[in-house]
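Give me coordinates for this.
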Amino acid sequence: MARPLKIGQNEFKFKKDAIAHYKAILNSYDFGHSLNDSDYEAVIDLLYYDYLNCLGTEGELQEDSDEAQELVENSVDTNAEDISIEDIKVARVQFNTKCFEVFYSDNTSQYISYLMLINNPKYDPEMLFYAACRNAVHADIHAVKQGYFDNHSVKGQVKCQETGILSKWTELAVDHRQPHTFSIIVDRFKEVNNFDFDAIEYTSSLDNQLIFKDENLTQSFRDYHKAKANLRIVRKECNSSRTGLARVKKTTKDLTIK
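Alright, predicted model coming up:
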């Protein structure tokens, strides 16, 4: 018998019940509106639930809202100190649909999908590797965005490099130009090095990010990413519409050379 799904203090008998709960929260708000206190805590609990899955420690830490918020807030990687979640709103994304948008105290934000967070299985070794790679270059990508604003900002806005629309910091994301999407860069890095993923060790940074225990591996990926990545600053809806593009997963029907 399947175990109940526990997200924060809420326990759901089936996964579909958790999905219905968060769908109801999302649909109860108009675009651009902030969540009330109880719904805010519910989404924080969902972020915390996903973070524990990534570290493989679900259920090992006390699941209360204060600790959940502290861990999630600290998991944001920037060079600034005391980064925290300041607000969660309902955002308009592709095809006029809704999603949650988390706003941080360093004036950045990110879209989150409750469906992906709830449906996400336990992370396998390659997924942990991907997360650590993403965290390894977060500061580098942030620096690219900051540099673009420093050089091109007019009254706090710059032009999206794809649409030409003047946009604020929170409306823009750093996009990896095809064919070197981030997932492709990670895949090529794995192929070049032929890693034994079960042997790779991870730890948490001071701000509770999943990182490689071997600092040389972190630097190696940073160098490889720097050599391969072609970046642009684009509006988030442009970036999100290409999420997963060029990422091909193996299936049981795939044929391989023996």
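
contacts, neighbours, all on C-alpha from now
OK.

Would you map the strands across the stretch 1-150 of the chain?
5-7, 10-12, 85-93, 97-104, 109-112 (DSSP state E, counting those that start in this stretch).

mind putting those strands in a markdown table, distance to residue 232 and mean neighbour count included?
Converted to a markdown table, the strands of the stretch 1-150 of the chain look like this (distance: least, CA to CA, whole Å; neighbours: other CA atoms under 10 Å):
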| stretch | distance to residue 232 | mean neighbour count |
| --- | --- | --- |
| strand 5-7 | 36 | 19 |
| strand 10-12 | 40 | 14 |
| strand 85-93 | 19 | 19 |
| strand 97-104 | 21 | 19 |
| strand 109-112 | 17 | 18 |
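
Switch those strands over to CSV; also include distance to residue 138.
Output for these, formatted as CSV (distance: least, CA to CA, whole Å):
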stretch, distance to residue 138
strand 5-7, 27
strand 10-12, 32
strand 85-93, 17
strand 97-104, 15
strand 109-112, 13
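
Nearest to residue 204, out of the ones you listed?
Residue 204 lies closest to strand 85-93 among these, at 19.4 Å (CA to CA).

could you check the angle strand 97-104 makes with that closest one?
Relative orientation of strand 85-93 and strand 97-104, computed by axes from the mean of the first three to the mean of the last three CA atoms, to 10 degrees: 160 degrees.

what's the single longest helix in the protein?
helix 37-55 (DSSP state H).

in that helix, what counts as buried?
Buried residues in helix 37-55, counted by 16 or more other CA atoms under 10 Å: 40-55.

ok, of those residues, which one's closest to residue 99?
residue 43 (11.5 Å).

For residue 184, see how far away the closest one is.
According to CA to CA, to the nearest Å, residue 43 stands 30 Å off from residue 184.

repeat for residue 235
According to CA to CA, residue 235 and residue 184 sit 21 Å apart.

Show me which of the two is the more surrounded one.
Taking neighbours as other CA atoms under 10 Å, residue 235 and residue 184 compare with residue 235 leading, 25 against 19.

Distance check, the more buried one against residue 12.
36 Å.

what does residue 237 give?
32 Å.

Residue 19 now?
10 Å.

and if you look at residue 217?
Taking CA to CA, one finds residue 217 at 40 Å from residue 12.

Next: residue 193.
Taking CA to CA, one finds residue 193 at 42 Å from residue 12.

Please work out how many residues are found near residue 152.
When neighbours are defined as other CA under 10 Å, residue 152 has 12 of them.

surely it meets residue 158?
Yes. With contacts counted by CA atoms under 8 Å, residue 152 reaches residue 158, the gap being 5.9 Å.

re earlier: show me what the longest helix of the chain is packed up against.
strand 5-7, helix 65-74, helix 114-119 (3 or more CA pairs under 8 Å, 6 or more residues apart in numbering; DSSP states H and E).

just the angle between the longest one and strand 97-104, please?
Relative orientation of helix 65-74 versus strand 97-104 (the same axes, to 10 degrees): 90 degrees.

Could you give me the buried positions within helix 65-74?
Buried, per 16+ other CA under 10 Å, within helix 65-74: 65, 68, 69, 70, 71, 72, 73, 74.

another one to check against the first:
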Amino acid sequence: MKICELSSVGWQRDRTILDEIDLTIQAGEHWVFLGPNGCGKSTLLKLMCLREWPTRGRLRLFGQDFPGHPVFSAQRRIGLFETRQIEGLIENYPSLSILEAVLLGMNGTLPRYVSPTSEQILRATEMIQAELPPALRPDSAISPLSAGERRRVLLLHCLASRPDFLLLDEPFENLDIRAQLHLQDQLMKTLPEIAASVLVVHRIQEIPPQVSHAALMQRGRIIAAGVCEDVLTSENVSRAYEIPLNLSVERRPFRQYQWSRI
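All right, here's what the predicted structure looks like:
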């Protein structure tokens, strides 16, 4: 099943941000997007979650063309992880609890405005207890939490609606190594339950072992795409970042990439 198809897609405002993007994401595939700052990775995610429309080309999600079909029903099948989401919630609702954040992801509405069912409360509570440490209780406020803890809550918020397609925009950025590994562990448990996903990262070391496919971007174009073993090579990565890089792979206990300057 094709989850997302982009054919000759471009996106432009005062300048061209994306140009001639051709990419198909199938069910069962988990992708990582890599490339230098400003190459269009985050803009491409905005198209995939229907926050923006292509200015040219064709976009299909779940077998439907967009624009051309109702957006809301498709968006409910998409989970979007953006770190600014949780910060915006805290700014607008300083007393927001972990449980409320998860229920918001489940229903699209804060429980203080629309009462959730007992089944929804039970499911949200079970998610929290299964994925977060005991110190992070369902009634704990989010505002005092560390950046890493907030992002673990945000991941539960994104998963609460049981999305088919999960998009994560730089989830590990500015986290210390402990927080990064905890979030990565949580993500590793999650990916097998999702039909397809796209992860944007800056550092190749952050790629979880479950990622099956990679796309390298440069100046608004995809310069290489396919299974990780074919795409993530020293030659391709050096081309994307326009600097000589050596890429190595550690395969035990699981696959992990490292890069260094030549």
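
what's the TM-score for these two chains?
Remark: TM-score between the superposed chains equals 0.26 [TM-score structural alignment, normalised by the length of structure 1]; 116 aligned residues with a CA RMSD of 6.3 Å.

coming back round to it: nearest to residue 227 of structure 1 among the helices and strands packed on helix 37-55 of structure 1 would be which one?
Of all those, it is helix 65-74 that lies closest to residue 227 of structure 1, at 29.3 Å by CA to CA.

could you check the angle helix 37-55 makes with the closest one?
Using the same axes, to 10 degrees: helix 65-74 of structure 1 against helix 37-55 is 60 degrees.

what's helix 65-74 of structure 1 packed up against?
Looks like helix 65-74 of structure 1 contacts helix 37-55 (3+ CA pairs under 8 Å, 6+ apart).

circling back: compare the helices and strands packed on helix 37-55 of structure 1 and give me the one nearest residue 223 of structure 1.
Among the helices and strands packed on helix 37-55 of structure 1, helix 65-74 sits nearest to residue 223 of structure 1 (CA to CA), with 25.6 Å.

secondary structure class for residue 101 of structure 2?
Using DSSP: H, G, I helix; E, B strand; the rest coil, the structure places residue 101 of structure 2 in helix.

measure residue 183 of structure 1 to residue 109 of structure 1 for me?
To residue 109 of structure 1, residue 183 of structure 1 is 21 Å away according to CA to CA.

circling back to that earlier point, can I get the buried residues of helix 65-74 of structure 1 in CSV including distance to residue 128 of structure 1?
Converted to CSV, the buried residues of helix 65-74 of structure 1 look like this (distance: CA to CA, whole Å):
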residue, distance to residue 128 of structure 1
65, 25
68, 21
69, 22
70, 22
71, 18
72, 17
73, 20
74, 18
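
which of those residues lies closest to residue 115 of structure 1?
Of these, the one sitting nearest to residue 115 of structure 1 (CA to CA) turns out to be residue 72, at 18.2 Å.

can you tell me which residues contact the closest one?
44, 47, 48, 51 (CA atoms under 8 Å, 6 or more residues apart in numbering).

Leaving out chain neighbours, which residue sits closest to the last one?
If the residues on either side of it in the chain are set aside, residue 51 of structure 1 comes closest to residue 72, at 7.3 Å by CA to CA, 6 or more residues apart in numbering.

dump the residue contacts of the closest residue to residue 82 of structure 2 other than its chain neighbours.
Leaving aside its chain neighbours, residue 82 of structure 2 sits nearest to residue 169 (5.5 Å; criterion: CA to CA, 6+ apart). Contact analysis of residue 169 of structure 2 by CA under 8 Å, 6+ apart lists 42, 45, 80, 81, 82, 83, 199, 200, 201.

Residue 236 of structure 1 touches residue 109, doesn't it?
No. Contact criterion CA under 8 Å: residue 236 of structure 1 and residue 109 do not qualify, at 10.0 Å.

mind listing the strands for the stretch 101-250 of structure 2?
Using DSSP E, counting those that start in this stretch, the strands found in the stretch 101-250 of structure 2 span residues 165-169, 196-200, 213-218, 221-227, 245-250.

Now tabulate those strands in JSON lines and tack on distance to residue 159 of structure 2.
Formatted as JSON lines, the strands of the stretch 101-250 of structure 2 follow (distance: least, CA to CA, whole Å):
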{"stretch": "strand 165-169", "distance to residue 159 of structure 2": "8"}
{"stretch": "strand 196-200", "distance to residue 159 of structure 2": "12"}
{"stretch": "strand 213-218", "distance to residue 159 of structure 2": "21"}
{"stretch": "strand 221-227", "distance to residue 159 of structure 2": "25"}
{"stretch": "strand 245-250", "distance to residue 159 of structure 2": "30"}
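
looking at these, which is closest to residue 90 of structure 2?
strand 165-169 (19.0 Å).

Next, the angle from that closest one to strand 196-200.
0 degrees.

List the buried residues of strand 165-169 of structure 2.
Those would be 165, 166, 167, 168, 169, for strand 165-169 of structure 2 by 16+ other CA under 10 Å.

check which helix or strand covers the closest residue to residue 158 of structure 2 other than its chain neighbours.
Once flanking residues are discounted, residue 158 of structure 2 sits nearest to residue 79: 5.0 Å by CA to CA, 6+ apart. Under the criterion of DSSP states H and E, residue 79 of structure 2 resides in strand 78-82.

Show me what the host helix or strand of residue 43 of structure 2 is packed up against.
Per DSSP H and E, residue 43 of structure 2 falls inside helix 41-48. Packing contacts for helix 41-48 of structure 2, counted by 3+ CA pairs under 8 Å, 6+ apart, involve strand 16-26, strand 165-169.

Of those, give the one that comes closest to residue 237 of structure 2.
Of all the helices and strands packed on helix 41-48 of structure 2, it is strand 16-26 that lies closest to residue 237 of structure 2, at 18.3 Å by CA to CA.

now for the next helix-or-strand element following the closest one, which elements pack on it?
Toward the C-terminal end, the helix or strand that comes next after strand 16-26 of structure 2 (DSSP H and E) is strand 30-34. Helices and strands touching strand 30-34 of structure 2, by 3+ CA pairs under 8 Å, 6+ apart, are strand 196-200, strand 213-218.

Let's have these in TSV, adding distance to residue 157 of structure 2 and mean neighbour count.
Below are those laid out as TSV (distance: least, CA to CA, whole Å; neighbours: other CA under 10 Å):
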stretch	distance to residue 157 of structure 2	mean neighbour count
strand 196-200	16	24
strand 213-218	25	23
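
Neighbours of the closest residue to residue 237 of structure 2 other than its chain neighbours, how many?
Sequence neighbours aside, residue 245 is the residue nearest to residue 237 of structure 2 in space, at 6.9 Å (criterion: CA to CA, 6+ apart). Neighbours of residue 245 of structure 2 under the rule other CA under 10 Å: 18.

so who does residue 245 of structure 2 touch?
234, 235, 237, 238, 259, 260, 261, 262 are the contacts of residue 245 of structure 2 under CA under 8 Å, 6+ apart.

Nothing else from me, thank you.
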